[in-house]
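S.K.: coords below, sequence missing:
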């Protein structure tokens, strides 16, 4: 994965409301290659909303978001970003391999082949299984494999540990560690206490951003 040194995500004075209730305001942060940002806060504090704003799924009430010094709508931000939300984002009627080939057709190839990615997420041999036959944890692993086969600088992960056992949680932590060590960036929400030693980890608690 090759990154230009000037790549940086900058959020300036971001504010957002839902149903006439202020979620957060005056939010400022920046993220550079090799960094992880953990969004914390109580249920309803706006964690998922903030991720949706970053992904372009909804607009903020106020503020700006820049990627490499340009507004995200005028930059390569969306091409450089991968999002895994509460839903696993797979097509249930397709096989595991078909889902990954579909994702690959829409993105630049990453360092892992489909076969290598499935082995990495402990789904080797599941290539021809229909996604609808998989468990919730296995579907989550398919989403993780999608991250590995595409070359995305920024991973945005909403509660990525959902439906995973301890082994699966460790797997995600290792994938995050590997990604940022190679110059990637990660923004995530989690109720799980992260085990990411020696990582450049920032924390923002949205309950205090009013």
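M.R.: Structure's in. What do you need? Not measured: the values here are computed from a predicted model.

S.K.: C-alpha from now on. contacts and neighbour counts both.
M.R.: OK.

S.K.: all helices for the protein, in order.
M.R.: 47-54, 96-105, 114-120, 136-149, 166-181 (DSSP state H).

S.K.: so which of these comes closest to residue 205?
M.R.: Taking Cα to Cα, helix 47-54 is the member of these nearest to residue 205, at 9.1 Å.

S.K.: Does the closest one pack against any helices or strands, and if so which?
M.R.: Helices and strands touching helix 47-54, by 3 or more Cα pairs under 8 Å, 6 or more residues apart in numbering; DSSP states H and E, are strand 154-158.

S.K.: Between helix 166-181 and the strand it packs on, find me the angle.
M.R.: 150 degrees (axes from the mean of the first three to the mean of the last three Cα atoms, to 10 degrees).

S.K.: Which elements pack onto strand 154-158?
M.R.: Packing partners of strand 154-158 (3+ Cα pairs under 8 Å, 6+ apart): helix 47-54, strand 81-84, strand 185-189.

S.K.: closest to residue 145 out of the ones you listed?
M.R.: strand 81-84 (11.0 Å).

S.K.: ok, now which ones touch the spatially most central residue of the chain?
M.R.: For the chain, the residue lying nearest the average C-alpha position, counting by Cα atoms, centre = their mean, turns out to be residue 156 (2.1 Å). Listed by Cα atoms under 8 Å, 6 or more residues apart in numbering, the contact set of residue 156 reads 51, 81, 82, 83, 84, 186, 187, 188.

S.K.: Any figure for the gap between it and residue 187?
M.R.: Counting by Cα to Cα, to the nearest Å, the separation of residue 156 from residue 187 is 5 Å.

S.K.: alright, now check it against this:
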């Protein structure tokens, strides 16, 4: 059997003296789209933050392509794109400048598609407007535009369809599907009912970790 791209082994996380999950184990392979499900408070966002390296408040082991994350942290960071609840854009910069700044930190970004990306997220005409003048939804779209530029093999996406209309959701689903078809891996949470059929595998935290 081939080595899984990402392996989570016996993960435990407690917050505010409440266990979010324990004994959490699952594997994710290249070409897979994984939707993390669970009741509110089951730890979906916390899990994604752990997997993205933004939180160290856990016990257990995570392996990237067969190697323990402690031994390949830099390579792992360079291999993932994380989209969280906060847009993570610099307010004084324009959408174009934000993407250029982000790409300077992530060489795998393809800046030749910058204008295309901003059009696809509905920001045509706002490319050179300071982000502090944009709405919260528009700032999320600036961050979301990174998906069209990223060549990172692993995407970790927390509610990526928020503030996106039905057409936009369909386009992002198609983008995620294409990424998987090209050998990428996607782990996401969403409250949207996705129309990806058997192209997506759903993992319920309540069932995997025995949470209530």
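M.R.: Yep, it's here. Everything numeric in this text was worked out from a predicted model, so none of it was measured.

S.K.: what's the TM-score for these two chains?
M.R.: Here the TM-score for the pair of chains, by TM-score structural alignment, normalised by the length of structure 1, is 0.90; 205 aligned residues with a Cα RMSD of 1.8 Å.

S.K.: quick one on the thing from earlier: minimum distance to residue 27 of structure 1: which of the helices and strands packed on strand 154-158 of structure 1 has it?
M.R.: helix 47-54 (10.0 Å).

S.K.: quick one: the counterpart of residue 138 of structure 1 in structure 2 and residue 24 of structure 2, what's the gap?
M.R.: Matched by TM-score structural alignment, residue 138 of structure 1 corresponds to residue 138 in structure 2. Here the criterion is Cα to Cα. By it, residue 138 of structure 2 lies 35 Å from residue 24 of structure 2.

S.K.: Compare those two (neighbour count), which wins?
M.R.: residue 138 (20 against 17; other Cα atoms under 10 Å).

S.K.: so what's the more buried one up against?
M.R.: With Cα under 8 Å, 6+ apart, residue 138 of structure 2 has these contacts: residue 123.

S.K.: again, but for residue 118 of structure 1
M.R.: Contact analysis of residue 118 of structure 1 by Cα under 8 Å, 6+ apart lists 124, 126, 127, 142, 145.

S.K.: What's the match for residue 29 of structure 1 in structure 2?
M.R.: When structure 2 is aligned by TM-score structural alignment, residue 29 of structure 1 is paired with residue 26.

S.K.: Just give the nearest non-adjacent residue to its match, would you?
M.R.: Nearest-residue entry for residue 26 of structure 2: residue 8, 5.3 Å, with adjacent residues in sequence omitted and distances by Cα to Cα, 6 or more residues apart in numbering.

S.K.: cool, residue 26 of structure 1 as well?
M.R.: Closest to residue 26 of structure 1 by Cα to Cα, 6+ apart is residue 13, at 4.0 Å.

S.K.: okay, stretch 158-177 of structure 1 sits on what stretch of structure 2?
M.R.: Stretch 158-177 of structure 1 maps onto residues 158-177 of structure 2, going by TM-score structural alignment.

S.K.: tell me which residues in that stretch are buried?
M.R.: Across stretch 158-177 of structure 2, burial judged by 16 or more other Cα atoms under 10 Å covers 158, 159, 160, 161, 164, 169, 170, 172, 173, 176, 177.

S.K.: Closest one to residue 14 of structure 2 out of those residues, please.
M.R.: Of the buried residues of stretch 158-177 of structure 2, the one sitting nearest to residue 14 of structure 2 (Cα to Cα) turns out to be residue 158, at 19.8 Å.

S.K.: and that closest one, what does it touch?
M.R.: Per Cα under 8 Å, 6+ apart, neighbours of residue 158 of structure 2: 45, 48, 83, 84, 85, 188, 189, 190.

S.K.: and the first one, what pairs with it in structure 1?
M.R.: Looking back up the chat, that one is residue 45 of structure 2. Under TM-score structural alignment, residue 45 of structure 2 pairs with residue 48 in structure 1.

S.K.: Tell me how far that match lies from residue 153 of structure 1.
M.R.: Distance from residue 48 of structure 1 to residue 153 of structure 1, by Cα to Cα: 20 Å.

S.K.: Compare those two (neighbour count), which wins?
M.R.: A count of neighbours by other Cα under 10 Å puts residue 153 above the other of residue 48 of structure 1 and residue 153, at 25 against 19.

S.K.: these two touch, right, that one and residue 184?
M.R.: Yes: Residue 153 of structure 1 is in contact with residue 184 according to Cα atoms under 8 Å; the separation is 4.9 Å.

S.K.: Common neighbours of these two, please.
M.R.: Residues touching both residue 153 of structure 1 and residue 184 by Cα under 8 Å, 6+ apart: residue 33.
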